[in-house]
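sharing a sequence plus its predicted fold:
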Amino acid sequence: METEGSVNEAIKLKVILNDNRIEKVILPSQPDSLNELISTLKEKLHLKFHFTRSNIKQARRAEGNFLPNFPQGEDEASLEKQRLEMMVHEMMKENRDLPLINQHMQKTFALRRQEIVQSSPTVEHLRTRWPALFLEAQVHAEFQRITNHSLQQTFYSALDHHTPRLLTLFREEEGKSTTHGGKFSSILRVYNEQVMGELSNPGILDGVSILSVMGQHNEVVGGMPIRPAHVSIVLEDKIVMTNSSSWPDALVVVFGLLYSLHLNYPKALGSTFEFMQKVFLNLDDGKLKPKRLALKYELLA
């Protein structure tokens, strides 16, 4: 049996008994002990068999469904009051006190995680209740609160490390493909032309990854400009952010939003985001489906 959520905080549980039976249980109050939780679940679900602690999985830090404890001396009501009086009010100002916003986002983290993980609210609902969560700085801060890792630093370090091998694999795959032949070479050609145009400015490419394009040319590859004027992020048919000036930065922010808001990855990019999550960022259990696992082994070869 597996439950999702925190035994200490959550009162809404998902109990996975087998592949064909998943039950949702709402407890009236928090159990005083794990044994009490087990007894309550057996009674509510009419279970005849016995299970032990080894059958129960608690969410840990760095997992998307992690639920932290409330700060000492605080409860749901006091944190909700702070959310209303401080953060929402501050976000309405033209000149926002960003350090103050960050301070209160940190303090109300547990309340926010409880709401997001247990209730799965819509993005629009979250934008109304937690507008600061859609500031780019807070996307990165929230990810670090959940995982204790820097999203940008971890991703770009992994990208820099894996890029040489990725380029080799892409070229090999392009040579085998009958449908995508030449597309990757076209992208690299435009990239190289734009980068070469910037070499007269020494040092401009220092620390720039293969995906960060520095040129100002407007050539389009496959109908998409390599260097956009700006990038808007759309979630659930709503534009939620418009401030990224490069595809890599926008990709990192999108991932941070999806992970922090506990959203499913878009179907068309599910494999990409899962690989980014479990290989580049080394998050959660690291389990991959066969094709992604094969790519991981190729990457590490």
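All right, it came through fine. Residues are numbered from 1 along each chain as shown.

drop to CA atoms for contacts and neighbour counts, all remaining ones
Will do.

quick one, strands of the protein?
Assigned strands in the chain, in chain order: 2-4, 12-18, 21-26, 220-221, 224-225, 231-235, 238-244 (criterion: DSSP state E).

off-centre distance for the fourth one?
Taking the mean C-alpha point of strand 220-221 and that of its whole chain, the gap between them comes to 28 Å (CA atoms, centre = their mean, to the nearest Å).

presented hereafter is structure B, for comparison with structure A:
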Amino acid sequence: MRKHDKNPTRSQCLTVSRKIVSQYPKSFADMLGDKQVGGGYESVLSQLKVRIEHLNRTNTLSHHRIQRSDTGTTRKRSSTDSYGCTRWQPDLPPRETYDSLEVKRQKMEEMHLHEGISGAERGDVCKLMEETYWLQRHMINATPSPTIADIKTKWPYLFTQRHIYGHFEQLTDKKVLRCLELSIQECGQIIIKFFKSKPTNDDIRSILSRGENDVDAMVIQLLLAHFKEKLDGVFLQADEFATPSDVQHSLNLPESPRLIFLGQSLSNQRWMLSLEGQVVCEGAQPNFITGLAALFASFYNFNLQYQEEAACTLEFVQRRFVDINPERGSKAKKGKVTSKKTGQVVQKKNATVSPPVSSLLRKLADFEWNFV
């Protein structure tokens, strides 16, 4: 490939990867058990791009990934930051400069001052958000990492439901809301029937006995219960008439992302998203799946790790519902964690796929085969 082009584009590598996997699926296709992951070519594509970037170490791509700290020592960004992303640090768009994109950013900042958050739906704002994607990533990927408050000051529209989804799509090539809707519609009932046939603990029996009508909410609660993860590890609840200020004063919001539902249930309720202990987004559509999509996208948009309290559930959502299955790395926390079995602090083993997640995926695949 490099005899024809020293730095092939991702789309060119994608074409080659598809042909490789099509011709040699048993050797190169991505599989989880007997199930092909996504198009089956993501791993080959990743390896091609990594190899090309390694051979082109003097190009701009490597400069984006290696920066110098104030002390002059070289510091690399964590692989967790770019995990699952296809355009984590893109090249500067043609005919654009940092200054020209900064002018566009300031224009949106001015719009926000006059129109507030409602301006996010304007067609010209949507166009400007797409055009300034490079500048958004430039700030988010900076070393040291900016705070969420700093990013929100510069990019207020990035914290609206529409543009959380839009940024995630540019970053990963995935329509997060559509992926979740279709995947849970496709396999939600199978997951519920699986746990009805094989309830793995009392929490699962309790959830099933409530007979909740919202399949989306029930599926996520069952996953949390199966992995022995608490509901408040990812969801919080507040008074149905609470404002963002009320929520921040009444709840002890953690640093890691939380989806806050305003009301007694998780279904058809207003929701808010919190990051770094502050409410950053109010949902425009009051239902469970739109909130879950915004929560999940935030981990990728802002280079965040999955919190230990819900890491397995979030990884399951990533792999089974959103279809992000990188060959290496993980969004889960590394190092020492608290064991769910003993409650003691233990050294977490590095694994591309969490063993509990891998086990459940395999069991569901077997059950689905028998169910069909």
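That came in fine, so what should we check first? Treat the numbers as computed from the prediction; the structure is a model and nothing was measured.

and the TM-score between them?
Superposed pair, TM-score by TM-score structural alignment, normalised by the length of structure 1: 0.67. Supporting alignment: 235 aligned residues with a CA RMSD of 3.5 Å.

returning to what we had before: dump the strands of structure 1 to CSV, plus distance to Gln194 of structure 1 and mean neighbour count.
Putting those into CSV (distance: least, CA to CA, whole Å; neighbours: other CA atoms under 10 Å) gives the following:
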stretch, distance to Gln194 of structure 1, mean neighbour count
strand 2-4, 48, 19
strand 12-18, 51, 17
strand 21-26, 53, 12
strand 220-221, 12, 14
strand 224-225, 12, 12
strand 231-235, 19, 15
strand 238-244, 19, 15
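
to Met92 of structure 1, which of those strands lies closest?
Comparing the strands of structure 1 against Met92 of structure 1 with CA to CA, the closest turns out to be strand 238-244 (16.1 Å).

in CSV: the strands of structure 1, plus distance to Leu126 of structure 1.
What follows is the strands of structure 1, written out as CSV (distance: least, CA to CA, whole Å):
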stretch, distance to Leu126 of structure 1
strand 2-4, 21
strand 12-18, 20
strand 21-26, 23
strand 220-221, 35
strand 224-225, 31
strand 231-235, 12
strand 238-244, 11
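
and the helices in the stretch 151-300 of structure 1?
151-176, 183-196, 247-260, 270-275, 290-300 (DSSP state H, counting those that start in this stretch).

which residue numbers in structure 2 go with stretch 249-258 of structure 1?
Here stretch 249-258 of structure 1 aligns to structure 2 at residues 290-299, judged by TM-score structural alignment.

give me the mean distance between that stretch and structure 1.
Superposed on structure 1, stretch 290-299 of structure 2 shows a mean distance to its aligned partners of 1.2 Å (mean CA distance after the TM-score superposition for structure 1).

next up, the contacts around Pro228 of structure 1.
Contact criterion CA atoms under 8 Å, 6 or more residues apart in numbering gives Ser245, Ser246, Trp247 as the residues in contact with Pro228 of structure 1.

what does Gly270 of structure 1 correspond to in structure 2?
Matched by TM-score structural alignment, Gly270 of structure 1 corresponds to Ala311 in structure 2.

distance of its match relative to Gln305 of structure 2?
According to CA to CA, to the nearest Å, Ala311 of structure 2 stands 9 Å off from Gln305 of structure 2.

could you check which of the two is surrounded by more residues?
Remark: of Ala311 of structure 2 and Gln305, Ala311 carries more neighbours, 22 against 19, as counted by other CA atoms under 10 Å.

return the distance of the more buried one relative to Leu224 of structure 2.
In terms of CA to CA, Ala311 of structure 2 sits 10 Å off from Leu224 of structure 2.

can you check Arg65 of structure 2 too?
As judged by CA to CA, Arg65 of structure 2 and Leu224 of structure 2 stand 35 Å apart.

do Gln189 of structure 2 as well
Per CA to CA, Gln189 of structure 2 is found 16 Å from Leu224 of structure 2.

who has more neighbours out of these two?
For Gln189 of structure 2 versus Leu224, the count of surrounding residues by other CA under 10 Å is larger for Leu224: 24 against 14.

distance between the helix or strand harbouring the more buried one and the chain's centre?
Taking DSSP states H and E as the definition, one finds Leu224 of structure 2 inside helix 215-226. Taking CA atoms, centre = their mean, one finds helix 215-226 of structure 2 lying 18 Å from the centre of the chain it belongs to.

quick one: that helix to helix 202-210, angle?
160 degrees (axes from the mean of the first three to the mean of the last three CA atoms, to 10 degrees).

just checking, Asp241 of structure 1 touches Ile233?
To be clear, residue 241 of structure 1 is Met; Asp isn't right here. Yes: here Met241 of structure 1 lies in contact with Ile233, judged by CA atoms under 8 Å, at a distance of 5.2 Å.

re the thing from before, contact partners of the helix holding Leu224 of structure 2?
184, 188-189, 191-192, 195, 200-201, 203-204, 207, 212, 230-231, 266-267, 288-289, 310, 313.

circling back: pick out whichever of the contacts of Pro228 of structure 1 sits closest to Leu41 of structure 1.
When the contacts of Pro228 of structure 1 are compared for distance to Leu41 of structure 1 (CA to CA), Trp247 wins out at 46.9 Å.

what residues does that closest one make contact with?
Trp247 of structure 1 neighbours (CA under 8 Å, 6+ apart): Leu211, Ser212, Arg227, Pro228, Val231.

nearest to Phe143 of structure 1 among the residues you listed?
Comparing those against Phe143 of structure 1 with CA to CA picks out Val231 as the nearest, at 20.6 Å.
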